[in-house]
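Colleague: Sequence and predicted structure are below.
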Amino acid sequence: MVKDSLPGIADFLTKHPKQHQIKGLIGIISLNFRSNRLGFEIYPIKNKIYKLIKMSAFLPINILSSVPDSRNKPSHEPVYFFMSRDVLFKRHANFSRKIYVLEENGLIEGDGIT
């Protein structure tokens, strides 16, 4: 589901009025086992108290989204994830309708790459 949503995020960023100021995606996720395949960089949360707070916040989500047989299995620990705008556009953008040219101020709509 994450992989299917990334083209929509890339499309949203190309249309955003301040898209040239957006440098990338950043967040915290507990489902990190395949994130690097999608282009995310993963870093562990080092602060134990903050990690515990995040684990408790993710607990209801993990319980509701898990299969009943797997509720007793340990869940993944939350981690930071990062993806630069360039990686997002290279790997997940679908520019079949329009061609965008990367310029110093960001992406602009154009007729082709020059």
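Modeller: Cool, got the structure.
Colleague: Every contact and neighbour count from this point should use C-alpha atoms.
Modeller: OK.
Colleague: which stretches of the protein form helices?
Modeller: 2-15, 48-65, 85-92 (DSSP state H).
Colleague: Tell me which of the ones you listed lies nearest to residue 103.
Modeller: For residue 103, the closest of these is helix 85-92, at 11.7 Å, according to CA to CA.
Colleague: What residues of that closest one count as buried?
Modeller: Residues of helix 85-92 classed as buried under the neighbour-count rule (16 or more other CA atoms under 10 Å) are 85, 88-89, 92.
Colleague: Residue 102 - how many residues pack around it?
Modeller: 14 (other CA atoms under 10 Å).
Colleague: Show the contacting residues for the nearest residue to it once chain neighbours are set aside.
Modeller: If the residues on either side of it in the chain are set aside, residue 102 comes closest to residue 108, at 6.8 Å by CA to CA, 6 or more residues apart in numbering. The contact partners of residue 108, taken as CA atoms under 8 Å, 6 or more residues apart in numbering, are 14, 100-102.
Colleague: let's bring in a second model and compare:
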Amino acid sequence: PMTVDNKLRFIEPMDALIKKVQPFSSLVGTAQFPIIGLVPFSNVLSVPRTLDVADAIGAEWLNMGEAKTRRVQRSTLTARTVSNALSSFKPGTLIVTPGDRDDLLVAAALSTMN
């Protein structure tokens, strides 16, 4: 097996992976169902893009920015004061807040500039 991204590495040989999967499906790794390649787990590829989340909830874009490439690695639901919510404003975090909390929306937007 090979990968284009050199950060994605196989930890075990393919034969070892086939042996782990065969108790669940005896056809895996046979002539009837050969393994022709594997894609290793990747945090980057396993989380949705900002664009995907927005599409799922039918959001309207004010500024799409880098939504096609930014990944949502965690989310937080907050209606706290700005000073108490600051610790949530980290790269990769989806901030879910009431629409009338202009202070949190502005603080979240400004935190990306820091």
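Modeller: Nice, thanks for sending it over. These numbers were taken from a predicted model, which means no experiment stands behind them.
Colleague: Can you give me the TM-score here?
Modeller: Once superposed, the chains reach a TM-score of 0.31 (TM-score structural alignment, normalised by the length of the first structure), with 65 aligned residues with a CA RMSD of 4.8 Å.
Colleague: re the thing from before, which one, of the helices of the first structure, ends up nearest to residue 29 of the first structure?
Modeller: helix 48-65 (8.8 Å).
Colleague: what comes up buried for that closest one?
Modeller: 51, 54-55, 58, 62.
Colleague: Out of those residues, which is nearest to residue 42 of the first structure?
Modeller: Of the buried residues of helix 48-65 of the first structure, the one sitting nearest to residue 42 of the first structure (CA to CA) turns out to be residue 51, at 14.5 Å.
Colleague: how close does that closest one sit to residue 44 of the first structure?
Modeller: 9 Å (CA to CA, to the nearest Å).
Colleague: Out of the buried residues of helix 48-65 of the first structure, which two sit at the greatest distance?
Modeller: Those two in the buried residues of helix 48-65 of the first structure that are separated most widely, counting by CA to CA, are 51 and 62, at 15.2 Å.
Colleague: Neighbours of residue 20 of the second structure, how many?
Modeller: 12.
Colleague: That one: what secondary structure?
Modeller: helix (DSSP: H, G, I helix; E, B strand; the rest coil).
Colleague: That one and residue 43 of the second structure: what is the separation?
Modeller: 22 Å.
Colleague: can you count the residues close to residue 3 of the first structure?
Modeller: Neighbour tally, residue 3 of the first structure, other CA under 10 Å: 12.
Colleague: swap in residue 82 of the second structure?
Modeller: 17.
Colleague: coming back round to it: now tabulate the buried residues of helix 48-65 of the first structure in a markdown table and tack on distance to residue 7 of the first structure.
Modeller: Listed next are the buried residues of helix 48-65 of the first structure as a markdown table, based on distance: CA to CA, whole Å:
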| residue | distance to residue 7 of the first structure |
| --- | --- |
| 51 | 30 |
| 54 | 27 |
| 55 | 28 |
| 58 | 25 |
| 62 | 25 |
